[in-house]
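>>> Build the 3D model from these lines:
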Amino acid sequence: MTAPTLVSPPQPASRARAGAWLTLASGLVGLGVSVWLLRLKFGADFLCDASGCTGGDDGPACAEALASPWSEVLGLPLAIWSIGHVVTTMALATAVLRGRGALAAVAARALLLLGGFSVAVSLLLGAYAYTQFAHMCPFCLALYATLALAFVGAWLMHGPAGPAEPGRRIHGAVRALTLWVGTTGGLALGYQLAARRASCPPPPPDPPPVAMAAAIEAPRTAVMLFVDPTCPLCRRELHFLQQSLPRLRAHGAELWVYMFPRAGCDERFLPAHEFVDAGGKLQTHGEARSNNACLGALAALCAERLAPGRGLEALSALFDLQDTEAPRFTTDKIEKTLGEVADVLGPGGKLRTCIDGEDAAAALAAQQRYLLSWVKTRGGRVSVPQAFVVPIVDDSLHLDEAMPATSAGKILKLIEAPGSN
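This next block holds a predicted model:
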């Protein structure tokens, strides 16, 4: 009996080789972008470091993308899934170029399937970001582009299946699946282990007095949240946290809200040369400056000062001024929007007097300086919203155990984690 002859897959034609090279090149770029996005996500979630995403004051930015619930799947950053996907497609493209091996028997069809899936996911995420975010993440857009190019490469490679035995195809499919599982699973395990060991730089001692709070009796945790009145993401996250107050209270957590307008407000209390990061770069934002973020922040502080316990209500009303024409905050707009709490703010002109007074300006500068001290310690840039979940033991804040969070979802996850209280 003559042994069956194994037929190797035919050598790829020029069209298929061009597609394989395109897929491989786009995969290399996509791998670099995915690794950088993973670094950004890890830094924002576990190292109190929101630096690393380029973009102008009013241009592309990553904060919203990194804080979005859509930035994770099954508790893992999308970048981990992306790396597993890209590594697998690169291995398959290499198999096409080599023209031999188990992977070569399934490479063309597998690449077309993976490419179609990645394009569909990119369109879904891109549509969500475009409709929900104020700014698009440049690295996310770059990743979408590389995935689209990989699909084009897969399309160039597709064609009738070569004469390979069924067992060889099954073996190739198993190898591709094993590569994907090994890459993704290894990264997931490493990420989780690194997250357990990661910690923020030690926070500065003695935080400023609480500006606005949703207080409870005998709190076991404090959520220190810093927001800018001109920040759309701050508005959304605070709204979600206010809706989630029953969940916070059920786990013994108080919400403390501090103001951090991303602009220099009063040179007397916080000179411009101090409103900088570790490298001396100004921590200002064009939208905050042009829309009078300092005025909005002072109004929120004064509303709480004149009507204790109504500060969060007033801040929510002030956030609604983001829907008005620029500049978002003017004295007339503020007095009009705070009409619902005007009955407890005191006689006419009292709010303006507070806003123009030294006490409110000094309180605001103290809150800005506190978050800046975190920034200077970690060497990053200010990113809002920024929160720190801090244990309270015997009425004392344990700042050395502070855990960072940039979204309401992450805050609730930390609060509700087993053993957190």
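
>>> Please make it C-alpha for all contacts and neighbour counts, starting now.
Noted.

>>> list the buried ones in stretch 110-130?
Using 16 or more other Cα atoms under 10 Å as the burial criterion, the residues of stretch 110-130 that qualify are 110-112, 114-116, 118-119, 122, 125-126, 129.

>>> Please enumerate the strands of this protein.
Using DSSP state E, the strands assigned to the chain run over residues 72-73, 76-77, 212-214, 221-227, 253-259, 386-393, 396-397, 403-405.

>>> In CSV: those strands, plus mean neighbour count.
Conversion of those to CSV gives the following (neighbours: other Cα atoms under 10 Å):
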stretch, mean neighbour count
strand 72-73, 14
strand 76-77, 18
strand 212-214, 21
strand 221-227, 24
strand 253-259, 25
strand 386-393, 22
strand 396-397, 14
strand 403-405, 24
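
>>> Please give the structure of this sequence too, so both can be compared:
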Amino acid sequence: MKIPVEPLRGFRDILPPVSTELRTLMNIFVETASKHGYLEVIPPTLERFELFALKSGEEIKRSMFVFKDKAGREVALRPEATASIARIYLKHLRAKPKPLRLFYIVNCFRYEEPQKARYREFWQAGIELLGAEGLSADIETIDVLLDYYQRLGMIDSIILKLGNIALYRKAFNKYGVPEEEQDHILHLMDKKLYNEAAEYLAEKGYEELSQKLKNIWNNKDNLEKVLHIVEQDGQELVNEIKYLVRIADILRNTYPNLNIDIDIAFARGLAYYTGMIFEVKVPGFPVSIAGGGRYDNLIEIYGDEHVPGVGFAIGLDRTLIAMKEIGKTVPIKASDTASILIIGEELLGYAISVKKILIEKGIVTTISIAQKLSKMLSKLSESGVRYAIIIGKKERDENKVTIKDLSTREQVTVSLNELETADGISAIFKK
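Model (predicted):
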């Protein structure tokens, strides 16, 4: 029986060179997060549905892959990772000294309509800083994110958008808006449906708040005017706007080429945010490539313990696509490549010994049995292999190898001892 070979809609087979580029972005993230003091955790792909349903937000709840397992439990493929990190903390890390610095690289799943840079399976890398509050923790989180994009050579090509959910949470609480209704309004804001959000508030009886928010949104590009609007409801709300200005000032000093946009009307789709939020965008690119923020109540909701948190997630697929669109290349570390050509299977054992030497030197190495040497050399050259390591009976008996540089056509025969002690194959030709 023949089966369809096309992957499911919204899913992909990721092949070279894209797989190599994506893996490189992952490796650079591991290096970046580790140097900032973060430790890796690997959450499971499948979690209980309620873990995400509780506070992930309306959009994610609608787009989750949800089903019952063989034990009848309602489970979901993870749509994002922060909820899983919160559960991991409650299960394993409560007794650890705080703050905790954790990072992850995971594939996530959302049943969304596939479009440019949106897939139903996608890759995220992120950090979570647990047990730390205030400016220092928020700045540290954004700094890790910006350091990553600086390493990719993108810092002058991105826009960091800053917003503050605390401004809205405190306004909602002042006017007595229930949390579930708050989450719905923030969802509408995330979708840029500001008129619908204002109408919803008015319908629920919060006409004064509805008018104030409309006034804020209509003047979102004029911070001084927004400050004047919110100061009528107390200094506490004013301070939330000034907090964003402090963050922006510090980041501009550290990253002078960074474009920062303070957007008071900005909201994100995840319902657990309680404070400062941010996104990374590339001008002309249809979706954000990274985002995060502060969530001080999530672990308390799950486990009755107050542990403030802040973090971000990078869309690795989106970042890769955006890089290519703006003409940036993934900084893949080039390795010398070699192919060992043996004249007969009886030389395989010796060839494996040679291969081990080369691999330990960081040289990508394969072994092939050559029927016609000239034809094989031509094939290797076309495939981009730099060096052919030729082994015949004479080379084996004398503990030697013949090396041919396929780019220059130079050829030299050396002992295994010379091969082991040389600083790479290129050094052998420079002698």
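
>>> Any idea what the TM-score comes out to?
Comparison of the two superposed chains (TM-score structural alignment, normalised by the length of the first structure) gives a TM-score of 0.27, and 174 aligned residues with a Cα RMSD of 6.3 Å.

>>> Can you report how many residues neighbour residue 124 of the second structure?
Look at residue 124 of the second structure: counted by other Cα atoms under 10 Å, it has 21 neighbours.

>>> Please apply the same query to residue 26 of the first structure.
Other residues near residue 26 of the first structure number 23, with proximity taken as other Cα under 10 Å.

>>> what does residue 302 of the second structure give?
Using other Cα under 10 Å as the criterion, the residues surrounding residue 302 of the second structure number 16.

>>> looking at this, residue 142 of the second structure is in a helix?
Yes: applying DSSP: H, G, I helix; E, B strand; the rest coil, one finds residue 142 of the second structure inside a helix.

>>> any idea how far it lies from residue 52 of the second structure?
Using Cα to Cα, to the nearest Å, one obtains 24 Å as the distance from residue 142 of the second structure to residue 52 of the second structure.

>>> Make TSV out of the strands of the first structure and add distance to residue 312 of the first structure.
Rendered in TSV, the data for those read as follows (distance: least, Cα to Cα, whole Å):
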stretch	distance to residue 312 of the first structure
strand 72-73	30
strand 76-77	32
strand 212-214	6
strand 221-227	12
strand 253-259	8
strand 386-393	16
strand 396-397	22
strand 403-405	20
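
>>> Which one, of the ones you listed, ends up nearest to residue 20 of the first structure?
The closest of the strands of the first structure to residue 20 of the first structure is strand 76-77. By Cα to Cα, the value is 27.7 Å.

>>> same for that closest one, what does it pack against?
In terms of contacts (3 or more Cα pairs under 8 Å, 6 or more residues apart in numbering; DSSP states H and E), strand 76-77 of the first structure is not packed against any helix or strand.

>>> just to revisit the earlier point, pick the one among the buried residues of stretch 110-130 of the first structure closest to residue 141 of the first structure.
The shortest separation between residue 141 of the first structure and any of those is 7.8 Å, and it belongs to residue 126 (by Cα to Cα).

>>> contacting residues around the closest one?
Remark: with contacts taken as Cα atoms under 8 Å, 6 or more residues apart in numbering, residue 126 of the first structure is in contact with residue 141.

>>> Quick check: the gap between it and residue 142 of the first structure.
11 Å.

>>> swap in residue 77 of the first structure?
Here the distance between residue 77 of the first structure and residue 142 of the first structure works out to 17 Å (Cα to Cα).

>>> ok, residue 93 of the first structure touching residue 23?
Yes: between residue 93 of the first structure and residue 23 there is a contact at 6.4 Å, judged by Cα atoms under 8 Å.

>>> Next, the buried residues of stretch 239-259 of the second structure.
Buried residues in stretch 239-259 of the second structure, counted by 16+ other Cα under 10 Å: 240-241, 243-244, 247-248, 251, 255, 258-259.

>>> can you redo the residues you listed as CSV with distance to residue 61 of the second structure and secondary structure?
Below are those laid out as CSV (distance: Cα to Cα, whole Å; DSSP: H, G, I helix; E, B strand; the rest coil):
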residue, distance to residue 61 of the second structure, secondary structure
240, 29, helix
241, 30, helix
243, 31, helix
244, 29, helix
247, 31, helix
248, 32, helix
251, 34, helix
255, 36, coil
258, 34, coil
259, 33, strand
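
>>> any chance of the residues you listed in CSV, with distance to residue 203 of the second structure too?
What follows is these, written out as CSV (distance: Cα to Cα, whole Å):
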residue, distance to residue 203 of the second structure
240, 27
241, 27
243, 32
244, 31
247, 36
248, 36
251, 40
255, 44
258, 41
259, 38
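
>>> Which of those sits closest to residue 195 of the second structure?
Of all those, residue 195 of the second structure sits closest to residue 241, with 22.2 Å by Cα to Cα.

>>> Quick check: the gap between that closest one and residue 138 of the second structure.
With distances taken as Cα to Cα, residue 241 of the second structure is found 15 Å from residue 138 of the second structure.

>>> Next: residue 35 of the second structure.
In this view, residue 35 of the second structure and residue 138 of the second structure are 18 Å apart by Cα to Cα.
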